[in-house]
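Colleague: Below is the sequence, then the predicted model.
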Amino acid sequence: MKSNLIIVESPAKSQTISKYLGDDFIVASSKGHIRDLKKQGFGRFGVDIEDNFKPMYRTLREKAAVIRELKAAVKKAKKIYLATDPDREGEAISWHLYEVLNLDGRDYERIVFNEITKPAILKALENGR
């Protein structure tokens, strides 16, 4: 049974990484961003200026199927690894995944790697945060 779920940004990465790992891993893709700022609020910029400039997010309609698939995979997984890119955009995608997939209280880690090689992936899995 596949008890570990790794979520990356792109389907190509998920295919490559899945070749490096054993049968207890499933590698899925968010296919990029899953949320964006709403086009409302002050100046239609997606912030609530009356609530300390709190951002107002919306789930991207075109990602509904991806989110359903990821939620189903999360339910089956014992451990979840968020493995989006190690830049600001990747951090944002991981945070949105954490929020939308309700990972609070779940066994999860954020992992990063700078190359898609077996040694880099294995090292990232050993050094999650």
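Modeller: Now that the structure is in, tell me what you want to look at.
Colleague: all contacts plus neighbour counts: C-alpha atoms, from now on.
Modeller: Noted.
Colleague: Residue 12 sits in which helix or strand?
Modeller: Taking DSSP states H and E as the definition, one finds residue 12 inside helix 11-20.
Colleague: Give the buried residues for that helix.
Modeller: Judged by neighbour count using 16 or more other CA atoms under 10 Å, the buried positions of helix 11-20 are 11, 13, 14, 17, 18.
Colleague: In space, what's closest to the last one - neighbours in sequence excluded?
Modeller: Same thing as residue 18. In space, and not counting its chain neighbours, residue 18 is closest to residue 27: 5.7 Å by CA to CA, 6 or more residues apart in numbering.
Colleague: show me the contacts for that neighbour.
Modeller: Neighbour list for residue 27: 5, 6, 7, 8, 14, 15, 17, 18 [criterion: CA atoms under 8 Å, 6 or more residues apart in numbering].
Colleague: picking that back up, I'd like a version of the buried residues of helix 11-20 in JSON lines, one that adds distance to residue 113 as further columns.
Modeller: JSON lines is the format used below for the buried residues of helix 11-20 (distance: CA to CA, whole Å):
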{"residue": "11", "distance to residue 113": "16"}
{"residue": "13", "distance to residue 113": "12"}
{"residue": "14", "distance to residue 113": "13"}
{"residue": "17", "distance to residue 113": "11"}
{"residue": "18", "distance to residue 113": "15"}
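Colleague: alright, now check it against this:
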Amino acid sequence: MANNNKKSLVVVESPAKARTINKYLGSNYEVAASVGHIIDLPKSKLGVSIEEGFKPQYVKIRGKEKIIKELKQKAKQSDKVYLATDPDREGEAIAYHISSILDKPEADVLRVEFNEITKSAVDQAMKQPRQIDMNRVYSQQARRVLDRIVGYKISPLLWQIIYRGLSAGRVQSVALRLICEREEEIRNFKPEEFWNIFALIQPQNTNPFKVKL
């Protein structure tokens, strides 16, 4: 609960969620929205230092300066900050990135999560705050770095070899390979005649049944 007559700040991703949750929590809380990620890898370069153990080089997302400034101001005026971003690894990473820009002690920045936007779910979540789960954060970071390395390094090769505009991806390239292999199997299939042999078995004093030999 808030101390010294200060409100607590709750940060979600969606402005629509913010308005709904604000109604549920009442006057002791202020709810703000990050509108998704506030930092990401740069668009103009790889943004991953392979020499430093694949360390991501995050930058503030262009156009998010106003949101970042508002979140920092609101957090400074708040008693506690509750990061209520989505309950998955992306949400965990967003929560971590928001916490990294706030000038607040770690003990005053807490993580809450809920799977539905109802008053009971929100109230229950606020009673069970926790610290940010860094394992989830690292999981999202690994996925983001892999996506960037595969897409950033391989896509330009496709432009040179095939034509410009094609893209490669950590998931889409593997899926495309599986589709191509399956299509090749279909084209190379040669129908052959084959037979199935069945036997009708009827043990004494029982009903008959069919078995494949």
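Modeller: Ah, there it is. None of these values were measured; they are calculated from a predicted model.
Colleague: After superposing, what score do the chains get?
Modeller: Remark: TM-score between the superposed chains equals 0.91 [TM-score structural alignment, normalised by the length of the first structure]; 126 aligned residues with a CA RMSD of 1.4 Å.
Colleague: so which strand or helix has the equivalent of the residue nearest to residue 18 of the first structure over in the second structure?
Modeller: Aligned by TM-score structural alignment, residue 27 of the first structure pairs with residue 31 of the second structure. Using DSSP H and E, residue 31 of the second structure sits within strand 29-33.
Colleague: what does residue 95 of the second structure give?
Modeller: Per DSSP H and E, residue 95 of the second structure falls inside helix 89-101.
Colleague: That helix vs the first structure, average distance?
Modeller: Here the mean offset of helix 89-101 of the second structure against the first structure after fitting is 1.0 Å, by mean CA distance after the TM-score superposition for the first structure.
Colleague: Please work out which residues of the first structure line up with that helix.
Modeller: Going by TM-score structural alignment, helix 89-101 of the second structure lines up with residues 88-100 of the first structure.
Colleague: Quick check: buried residues in the matching stretch?
Modeller: By 16+ other CA under 10 Å, the buried positions in stretch 88-100 of the first structure come out as 90, 91, 92, 93, 94, 95, 96, 97, 98.
Colleague: wait, isn't the fifth one in contact with residue 80?
Modeller: No - under the contact definition of CA atoms under 8 Å, residue 94 of the first structure does not touch residue 80, with a separation of 11.4 Å.
Colleague: how much does the helix holding residue 12 of the first structure stray from the second structure?
Modeller: Helix 11-20 of the first structure sits 0.3 Å off on average (mean CA distance after the TM-score superposition for the first structure).
Colleague: angle of that helix against strand 25-29?
Modeller: For helix 11-20 of the first structure against strand 25-29, the angle by axes from the mean of the first three to the mean of the last three CA atoms, to 10 degrees is 170 degrees.
Colleague: helix or strand for the residue of the first structure most remote from its centre, which one?
Modeller: Distance from the C-alpha centroid of the first structure, by CA atoms, centre = their mean, peaks at residue 50 (29.7 Å). Following DSSP H and E, there is no helix or strand that holds residue 50 of the first structure.
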